[in-house]
Structures are given as structure tokens and as C-alpha cells.
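Enquirer: kindly return the folded structure for what I paste below:
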Amino acid sequence: MITESALIQSLRAIAAHPAARNLDDDCAVLEFGAETLIITHDAMAAGIHFLPGQDPADIAWKLVASNLSDLAAKGAEPLGVLLGYQLGGDDARFVAGLREVLDHYQVPLLGGDTIGATGAQVLGLTALGRATHRPVPSRGGGQAGDGLWLTGPLGAAMLGFEALQAGTGDSLAYRRPQALLAQGQALAPLVTAIMDVSDGLLLDASRLARASGVTLAITSAAVPIATPEDRRDEALRWGDDYQLLFTLPADTAPPCPAQRIGDVLEQGGEPLLLDGVAPLGKLGYEHG
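Expert: Presented below is the predicted three-dimensional model:
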């Protein structure tokens, strides 16, 4: 089996339509008459994205919120979702959670498909949105001289996951992440590049750097974290926090709460520098 990044690279030759954006973004951006449609799809599997025996209502929440977070990184207004659902477990509880999260974000369910299958449950969701600003921001516009910013602390989901595993403590950040739609819409007219942090700050920052053709220099002490200080490095590599990572021109202030965590440099030998050097080890979560 090849790695996730290798598979995506092989798919780029097929995804030739301009809306695919060379598969460098988490969303397709499709011009449609006077509107621009934003389309994203994420899947979740038991044992990978949620724990066996986890409350299906929380699984429904995370499935929707993670997709809406991709729309947030495009400054999009959600229009609706399509659900791909594998029957199994407490399906009624999943439906209750789905209703709750869709009501929370005021997003309609438009359709989808259900299947019966054996093995680990796999769920999918397609989210549709409309651009609130054009051109729609991407990962690919960062420029040397920009500042690198983050909307909020990292590591809360990691602590929540551990609390859920232990059966004690506050697990809400892992079970029910928030999609920062209002922040994304406010940022869209100003940013040069933007994405959400779902697979770990260091990994996602390296993706933004490659898409933009720059080097990102992060100061680790500047990154806000929700963990104890001795777990800072873990927080920078853990995912599921869904904060927005973005670049702004040096003379531009963010229109929402955010922390400057580094700088955009001319492209060098490495896409990412952490405290002046290329970070070692696994940068975040990748499939395969």
C-alpha cells in the first residue's frame, strides 16, 4: 500500500479541472454562474477517527464539524451536506447527533446514501458551500514577508482524546470540535493563504508552505497551546483541533482573535523551520 501523500500525487494527473486546484486544497472551488461553489468531502473510520464504543451522537457531530471546518478555511457559507452512512451500532443515536449538529450550524441535510457492510464502520460526508469572497483563498498564496498566524490553542483535542480513553476528565474538545465559520469568512478578504489544522500544525504548515512555494518559520514558544508546557512538542504534532492557520501581509492585522506564530520566508531547502531548524520525526498524522 502506498502512502496517502503518494496516492494524492498520483491523482493529480487525473484531477485536471481548475476547480480541483491541483488537489492542493481540501476543497474544490467551482465557478457556477454568478456564484462560486465550495465542495469538500471527508471520511471517518472506527478505530482511526473515533473510538469503538464512542457515543454515535458525538461521531455525527465530528463528521459534520470537520467538513464544515474545510469550508471555513475558504470563507464559505455552508449550503448543505450529503451523508454516506454505513449501518451499524446505535443508528438512532447517530441520527439524534446529526440533527443536533446540523441545527447548531443551521445547515440542511440534502441527501446521501446508506449501506450495510461488515467490518469497521466507515462514514462519509460531503459539504457544499458558497464563497462569501472572491477570489476564494487557498493554501497557495503565501508570500515572503507575510506573517504566519493561528486562531487559537493546540492540544485540546489531544487531552480530550486521552480523557475519553481514560473515562474521566473533559473530552469535549475531541468529541465535539468547532468549525470556525465566522472567523473564516472574516479572514477570507485579507489572507494570502489559509487552511485548517486537522492533521497537526507542523504537517499542515509544511503543506501550506509547499503549496505556496515558500518556507514557513515557526517560533514554537509563540504557538498557543492548551497542554502543559512539557507537552508543547506533542501539541504541535497532534491533530483534530481545527484552528485556522493563515498568512497575512506584514501590515495587516487579523479581524478575529489570533496569535502570530512565525514568518513566511523565501523558499529554502526545507518547507518548514521550527526555531530555525527543520523539525525531526513525524510531523503529524498521515494515513498509510
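Enquirer: going by C-alpha atoms from here, please, whenever you check contacts or count neighbours.
Expert: Will do.
Enquirer: any idea how far Asp70 is from Ser171?
Expert: 22 Å (C-alpha to C-alpha, to the nearest Å).
Enquirer: those two: which is more packed in?
Expert: Using other C-alpha atoms under 10 Å as the criterion, Asp70 and Ser171 rank with Asp70 on top: 30 against 20.
Enquirer: doesn't Met195 make contact with the more buried one?
Expert: Yes - counting by C-alpha atoms under 8 Å, Asp70 does reach Met195; the two are 7.5 Å apart.
Enquirer: Asp230 - that's part of a helix, no?
Expert: Yes - counting by DSSP: H, G, I helix; E, B strand; the rest coil, Asp230 is part of a helix.
Enquirer: which residue packs closest to Arg130, ignoring adjacent ones?
Expert: Leu37 (4.7 Å; C-alpha to C-alpha, 6 or more residues apart in numbering).
Enquirer: the one you found is in what secondary structure piece?
Expert: Under the criterion of DSSP states H and E, Leu37 resides in strand 35-45.
Enquirer: ok, then the element right after that strand?
Expert: By DSSP H and E, the next helix or strand past strand 35-45 is helix 56-72.
Enquirer: name the helices or strands packed onto that following helix?
Expert: strand 35-45, strand 76-86, helix 91-105, strand 122-131, helix 172-175, helix 181-187, strand 193-197 (3 or more C-alpha pairs under 8 Å, 6 or more residues apart in numbering; DSSP states H and E).
Enquirer: quick one, which of the ones you listed is nearest to Leu51?
Expert: strand 35-45 (9.2 Å; C-alpha to C-alpha).
Enquirer: now the other sequence, so there's something to compare against:
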Amino acid sequence: MSTPLGEFELIRRCFMRHREPRPGIALGSGDDCALLAPQPGMQLAVSSDMLVEGRHFLSTVDPARLGHKALAVNLSDLAASGARPLAFTLALALPRAEADWLDALAEGLYALADAHDCALVGGDTTAGPLNLCITVFGEVPSGAALLRSGARAGDELWISHAPGRGIGDARLALEVFRGTLALPGDAFERVRAAMELPQPRVALGIALRGVASAAIDVSDGLLGDLRHVLALSGVGARIDADALPCSPELAVQPLALRRLCQLAGGDDYELLFTAPAARHAEVLAAARAGGCAAARIGRIEAEPGVRIEDRDGRAVPVDFASFDHFKSA
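Expert: Have a look, this model is predicted:
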């Protein structure tokens, strides 16, 4: 059995780094408050996300992957704002403070944090049901942040994705865990990685400053998150369902399941964004700069609401419910 740790021992062992000053951070963890120092002409971008065992992740998840995902979902919010990561805090409730489990959690957390030069600068720990809450801080030039409210009729609608992959894989993995379908071992591991190791599109978000007119990250399902953009922008959208990027594993599934996973599955953490048609080439260049791909999946229209069609122009029913923390099973 792993060695149990006390509160202050686990903090010192796993979560005490970067106390020394560094760009953007005057004082890191160890005091009552961290001190952040954004550069002149920059604004702070701040976001919080909570992961609760049994609601957002399975009890069997590898702790290193859990550490990665806990930070990734927050970095994805910064990406959707076009912000560069700066620092984060971690509030952690644990039923047991086991050394091996915490070491692995910290390893996954810090690997992603170091990849994005994002420092852990404080937080809290307590006993309780397993729960991780991260608040992330980033910086973006004043007036340059990507917002949800800038979409305009005539804009193209885009979704980012990994080259050769697509959206909806995380939901496909969840269906395997639920026992509603089976996948061969290698195929399951690929879609499971989409669920447990999402890659925040930070570099893409930065490259889209001045190019995209609106952006959001897809966490609760493409349709549900798109509706947030449409509501704040006062517009509607038309989607080509067959233009949605699709992995080989999802492409062979029944059409109804494929539509569900891609349009309402959630947990993709890709960027859904709009841009004027005249910026088409710049969008593709931004995707290359961001180390990913981008697919044009529709357009923004003046008429409110969402209309979905297949490649032949036939209407696809819009009856998918996105994830709701208080309604979804």
C-alpha cells in the first residue's frame, strides 16, 4: 500500500515549485498569496474548472492522466481567449493522501504545465471526495482577446482537430466504458487518449488573434457550445454535418452514434471559432502554426438558430442535448 501523507508533507512533496520570481510572476507558492505581474499593455485572462470523480472522470483513471486533464481543460479556456498561460492554482480534495498516487498526479500535472511554461503558484488541500479545481491565469494584449460575441453573418465556422483525427472520440470512449459498444484494443486506446489526454490548442488560440471573430472551446458538446457563441453574437449558423472531422474509429460506427458523438459528445477541448471568409488562408496558416488542423464546418447566418445539413443538403434533426452538470446522466 502506498505511504499515507499529511497535508503539509504532501504539499511540500508534490506541489511546491517556482517560488523564485519569473516573467509575469513576482512571487509563487509558499505565502498567503501569489503575486502576479502582467507585462505592460497586457490583460489577465482568468478561468476556473472543477473535475469531480464520478462526474468528470472515472475512479479507474490513471492519476498521471488525471493531472494532465485537470490542467488541460483550463488551458483550453485560455486558448479560446487567445491568451498565453502564466500561472495556476490547485484546490484538491482527497479521500486518502497516498504518496504513489499523488506523485503520479503531480507528474502528469507538471509535464503539461512545463510544456506551456505555466507555474503552480498556490492552492489548497483537504480531506473529502476526490475533486480537483484549478484556476488558471494567462495574459493577452489589451483588446486582442478572442471573445464569444464577435461572430457575424457571412463568417465561416471552423473546428480544430489533430491531423488524421476528429471530434467525438472522447464520447466514443465513454460509450465503451458504459458497455454500449466494444472496440479492438488499439482502437480503444486511441479514443481513450482523446478522453483522458486532451491537448489544449494554446498555440492556435494565440495565432488566431486578429484573425478569428469569435471562439469557444468545445467542452460540453459542439452544438451546446456553439449556441453560447450565437446567443452572445446575435446570429445563427448552418452546419455541414459531413464536414465534421472524423477519426477512423468513429467513421465506422452507425450514423446516429457518429452524429451524437460529434455534435453533442463533449470533452473534445478543440477550438470552435468563426472568421470572415476573406481570412480563410490565414485560418489555415494559424492552424499550421498551432501544430493542428482546422476544418471549415459551416457558416454564420443572420437568422437565429442552428440548421444542420448533410452533404446532399438534407436536414439533420437538431435534437441533441449537450452536457449539463445538473441534468446529464
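Enquirer: can you pull the TM-score for these?
Expert: Superposed pair, TM-score by TM-score structural alignment, normalised by the length of the first structure: 0.81. Supporting alignment: 254 aligned residues with a C-alpha RMSD of 2.2 Å.
Enquirer: if we can go back for a sec, quick check: neighbours shared by Asp70 and Met195 of the first structure?
Expert: Common neighbours of Asp70 of the first structure and Met195 (criterion: C-alpha atoms under 8 Å, 6 or more residues apart in numbering): none identified.
Enquirer: how about Asn67 of the first structure, what's its match in the second structure?
Expert: Taking TM-score structural alignment, the alignment pairs Asn67 of the first structure with Asn74 from the second structure.
Enquirer: how much space between Asp192 of the first structure and Gly141 of the first structure?
Expert: One correction, residue 192 of the first structure is Thr, not Asp. For Thr192 of the first structure, the distance to Gly141 of the first structure - C-alpha to C-alpha - is 5 Å.
Enquirer: likewise for Cys256 of the first structure?
Expert: 20 Å.
Enquirer: which one of the two has more residues nearby?
Expert: Gly141 (19 against 12).
Enquirer: residue in the second structure matching that one?
Expert: Aligned partner of Gly141 of the first structure by TM-score structural alignment: Gly150.
Enquirer: with Ala221 of the first structure instead?
Expert: When the second structure is aligned by TM-score structural alignment, Ala221 of the first structure is paired with Asp242.
Enquirer: any figure for the gap between its match and Leu58 of the second structure?
Expert: In terms of C-alpha to C-alpha, Asp242 of the second structure sits 31 Å off from Leu58 of the second structure.
Enquirer: what does Thr125 of the second structure give?
Expert: 21 Å.
Enquirer: who's more crowded, those two?
Expert: Using other C-alpha under 10 Å, the more surrounded residue of Thr125 of the second structure and Leu58 is Thr125, with 17 against 14.
Enquirer: quick one, helices of the stretch 201-329 of the second structure?
Expert: In the stretch 201-329 of the second structure, the segments counted as helices under DSSP state H, counting those that start in this stretch are 202-207, 222-233, 248-251, 255-264, 280-289.
Enquirer: winner for burial among those helices?
Expert: Of all the helices of the stretch 201-329 of the second structure, helix 202-207 has the most neighbours on average by mean count of other C-alpha atoms under 10 Å, namely a mean of 24.
Enquirer: how far does that one sit from the chain's center?
Expert: 13 Å (C-alpha atoms, centre = their mean, to the nearest Å).
Enquirer: quick one: it aligns where in the first structure?
Expert: Counting by TM-score structural alignment, helix 202-207 of the second structure corresponds to residues 181-186.
Enquirer: mean offset of the matching stretch relative to the second structure (after superposition)
Expert: Compared with the second structure after fitting, stretch 181-186 of the first structure deviates on average by 0.6 Å (mean C-alpha distance after the TM-score superposition for the first structure).
Enquirer: so what touches that stretch?
Expert: Contacts for stretch 181-186 of the first structure (C-alpha under 8 Å, 6+ apart): 68-69, 71-77, 132-133, 244, 255-256.
Enquirer: go through those and name the one nearest Val214 of the first structure.
Expert: Scanning the contacts of stretch 181-186 of the first structure for proximity to Val214 of the first structure, where the rule is C-alpha to C-alpha, the winner is Leu244, at 18.5 Å.
Enquirer: which residues touch the closest one?
Expert: Ala73, Leu150, Thr151, Gly152, Leu180, Gly184, Ile194, Met195, Asp196, Val197.
Enquirer: excluding chain neighbours, what is closest to the one in the second structure that sits across from it in the alignment?
Expert: Aligned against the second structure by TM-score structural alignment, Leu244 of the first structure finds its counterpart in Leu271. Using C-alpha to C-alpha, 6+ apart and skipping residues adjacent in sequence, the residue nearest Leu271 of the second structure is Asp217, 4.5 Å away.
Enquirer: same deal with Lys282 of the first structure?
Expert: Per C-alpha to C-alpha, 6+ apart, closest to Lys282 of the first structure is Arg237, 7.6 Å.
Enquirer: wait, that neighbour touches Ala205, no?
Expert: No - Arg237 of the first structure is beyond contact range of Ala205, at 10.5 Å (criterion: C-alpha under 8 Å).
Enquirer: so how many other residues sit close to His325 of the second structure?
Expert: Neighbour number of His325 of the second structure under other C-alpha under 10 Å is 10.
Enquirer: same question but for Gly112 of the first structure, I mixed them up
Expert: Gly112 of the first structure has 13 nearby residues by other C-alpha under 10 Å.
Enquirer: and it, helix, strand or coil?
Expert: Under three-state DSSP, Gly112 of the first structure comes out as strand.
Enquirer: do you know how far the aligned partner of it in the second structure is from Val136 of the second structure?
Expert: Under the alignment (TM-score structural alignment), Gly112 of the first structure pairs with Gly123 in the second structure. Counting by C-alpha to C-alpha, the separation of Gly123 of the second structure from Val136 of the second structure is 11 Å.
Enquirer: quick one, what contacts Asn5 of the first structure?
Expert: That one is not Asn; residue 5 of the first structure is Ser. Applying C-alpha under 8 Å, 6+ apart, we find Ser5 of the first structure in contact with Glu286.
Enquirer: doesn't it lie inside a helix?
Expert: Yes - secondary structure of Ser5 of the first structure (three-state DSSP): part of a helix.
Enquirer: to which residue of the second structure is it aligned?
Expert: For Ser5 of the first structure, no residue is aligned by TM-score structural alignment.
Enquirer: who touches stretch 147-155 of the first structure?
Expert: So stretch 147-155 of the first structure is contacted by 216, 218, 223-227, 234-236, 238-239, 241, 243-250, 256-264 (C-alpha under 8 Å, 6+ apart).
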